[in-house]
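# any chance you could fold what I've pasted below:
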Amino acid sequence: MLGRVHKNAGWVSAVLAMVALYLAACVDDYVARGNAALRIGDFERAISNFSKALDEDPANRDARYGLALSYYTTAEDGERLRLPSFDLWSRAAREFKILSRVDSSGRINANYSTCLFYLARATLAQNEGANVLPLLDQSIQLDSVNYFSYNLKGLILSHRGRGNDLEQAKKIFIHIVTHDPDFISAYVNLGNVYWEEGDVESAWDIWSMGLEKAPDHEDLLRWTRVAEDSLKAMVLSGEL
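Okay, the predicted model is just below:
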């Protein structure tokens, strides 16, 4: 009797092992199909195959990353076509959030950070009054050199127009141009803050610095001329 029980137990174990191997093979096959579809831009099939893999193994890192990347690239395509992309960026961010629980290595941080930047921007496109600062702060925390998130945060704070917010915005734009001197829009934005504060000289200085980096930039050309005219008028009136 005991021998029969042991035989049955061994048979069950063997069956379970075969099932596990079969499921693992299925997951690997779905992931491979998803990656192949993703490489050629067939995002619908990529999403379908990665989702099937995750139905079998929800913690599979490669499938989870593939699904997040599929939604990310689909949302990017929407951005290029100027289509509403809030739902797609929301779904991509959701997948990256789940992925971050599966993969804590930090390898996904840059993509996750960029995704949150685009989600913040899509949120503002849908609702200008939405508070996206927490999204941008998380984006910056994930990738400290994501200057697009810094720049958008600075713009939001500068548009509030309050004293402390303007100071924070100024510090952000100074941080950007200090660490990434080729980030041209930060020169425009920093000059605008000085201009709003009535500091025409500093505004002219910053816009001129930006113009050295981008001599054909229309906004910098226009605002530098405006600042020069203002400085000349101030000299003639004795204010300088």
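# rest of the way, CA atoms for contacts and neighbours
Noted.
# contacts only, for residue 187.
By CA atoms under 8 Å, 6 or more residues apart in numbering, residue 187 lies in contact with 173, 177, 206-207, 209-210.
# the closest residue to it other than its chain neighbours: neighbour count?
Nearest residue to residue 187, sequence neighbours excluded (CA to CA, 6 or more residues apart in numbering): residue 210, at 5.4 Å. Residues within reach of residue 210, counting by other CA atoms under 10 Å, total 25.
# and the closest residue to residue 38 other than its chain neighbours, how far is that from residue 210?
Nearest residue to residue 38, sequence neighbours excluded (CA to CA, 6+ apart): residue 46, at 5.4 Å. Plainly put, residue 46 is 43 Å away from residue 210 if you go by CA to CA, to the nearest Å.
# pick out the residue nearest the middle of the chain.
The geometric centre of the chain, computed from its C-alpha atoms, lies nearest to residue 114 (CA atoms, centre = their mean), at 1.7 Å.
# and for comparison, fold this next one:
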Amino acid sequence: MDEIKNLIEKGKKLLDEGKTNEALYYLQVAAKNNPEYADIHNYMGSALSILGRYDEAVKSFLKSIEINPRYIEAHVNLGLTYSLMGKIEEAEREFAIVEELEVSRSKTDKEIGFSAKAKIANLHKDIGLLYLEIKMYDEAIDEFRKALRLTPDFPDISFYLAKALSEKGDIDSSIKLLETLTKEKPDFISAYLLLGRCYYKIGDKKKAKEIWEEGHKIDPTNKKLSSYLKMLEGKDEL
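Model prediction:
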């Protein structure tokens, strides 16, 4: 048993150091000698996923979960790998399982630790970004809202929600979110950029200019803000 533990620790250490192929070798040796150890298959899956061998990674994570169905990290890693493969429905299923497992650890949702909430929120954010990339705006909005219910103070998630709303065409809702975000996080330059674009889209170029000028005062070196302001002076289109 000590030999197996040493192989696992060696593999994990190499994985953390970025020596993925070497890590995989030690983990495969460990798995051959002790195939019913859930951690081994989870770490093997992580190594395989990093190497882009997604189908093999999925098999490893599924084996880990077969051994221990409540292994949260394996479900998380499986979901992330599905995301990389573009299998959004499968990824969502795994993230839903993660959320259920985290909640079941406590008597009420309020008792879930912040780190667990943050982890789940970031999973929803990642899925939302995938939906946003393929222009499935309603699904993206739903994922970002799920994330915000868990971590309402994460400004990047609010920003992505505003972006999804804007791209869907719900400019008013996007503006409302971004106005709040720029007040609460005045150094969040991306929010000024998007807020100005929203006003520009509805034809309020004066307000767009005010927003971009406000952002430019905070970050005078921002090239995109400078180009937007020059565009308004030249009456070019975005």
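# just to revisit the earlier point, what does the residue nearest to residue 187 of the first structure correspond to in the second structure?
By TM-score structural alignment, residue 210 of the first structure lines up with residue 215 in the second structure.
# then residue 108 of the first structure?
Match for residue 108 of the first structure (TM-score structural alignment): residue 116.
# secondary structure element holding that match?
helix 114-133 (DSSP states H and E).
# quick one: buried residues of that helix?
117-132 (16 or more other CA atoms under 10 Å).
# quick one, helices of the second structure?
2-16, 20-33, 38-50, 54-67, 72-84, 88-104, 114-133, 137-150, 155-168, 171-184, 189-201, 205-218, 223-234 (DSSP state H).
# and those, which is most packed in?
helix 38-50 (a mean of 26; mean count of other CA atoms under 10 Å).
# residues contacting it, please?
Residues contacting helix 38-50 of the second structure (CA under 8 Å, 6+ apart): 8, 11-12, 15, 20-21, 23-24, 27-28, 30-31, 54, 56-61, 63-65, 67-68, 73-74, 77, 81.
# which residue lies farthest from the center of the second structure?
residue 234 (37.9 Å).
# farthest-separated two in the buried residues of helix 114-133 of the second structure?
117 and 132 (22.2 Å; CA to CA).
# residues near residue 24 of the first structure, how many?
Counted by other CA under 10 Å, the residues lying close to residue 24 of the first structure total 15.
# what about it, which helix or strand?
Assigned by DSSP H and E, residue 24 of the first structure falls in helix 2-39.
# and that helix, which residues are buried?
26-28, 30-35, 37-38.
# with distance to residue 181 of the first structure as extra columns, can I get those residues in JSON lines?
What follows is the buried residues of helix 2-39 of the first structure, written out as JSON lines (distance: CA to CA, whole Å):
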{"residue": "26", "distance to residue 181 of the first structure": "49"}
{"residue": "27", "distance to residue 181 of the first structure": "46"}
{"residue": "28", "distance to residue 181 of the first structure": "45"}
{"residue": "30", "distance to residue 181 of the first structure": "44"}
{"residue": "31", "distance to residue 181 of the first structure": "41"}
{"residue": "32", "distance to residue 181 of the first structure": "41"}
{"residue": "33", "distance to residue 181 of the first structure": "42"}
{"residue": "34", "distance to residue 181 of the first structure": "39"}
{"residue": "35", "distance to residue 181 of the first structure": "37"}
{"residue": "37", "distance to residue 181 of the first structure": "38"}
{"residue": "38", "distance to residue 181 of the first structure": "35"}
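# so which of the buried residues of helix 114-133 of the second structure comes closest to residue 147 of the second structure?
Among those, and counting by CA to CA, the member closest to residue 147 of the second structure is residue 121, at 4.1 Å.
# from residue 120 of the second structure, how far out is the nearest residue to the closest one once chain neighbours are set aside?
Leaving aside its chain neighbours, residue 121 of the second structure sits nearest to residue 147 (4.1 Å; criterion: CA to CA, 6+ apart). Distance, residue 147 of the second structure to residue 120 of the second structure, using CA to CA: 7 Å.
# returning to that earlier point: and the closest residue in space to the match of residue 108 of the first structure that isn't next to it in sequence, how far is that from residue 75 of the second structure?
The shortest distance from residue 116 of the second structure to any residue other than its chain neighbours is 7.0 Å, reached at residue 102 (CA to CA, 6+ apart). From residue 102 of the second structure across to residue 75 of the second structure, the span is 11 Å (CA to CA).
# cheers, nothing more for now.
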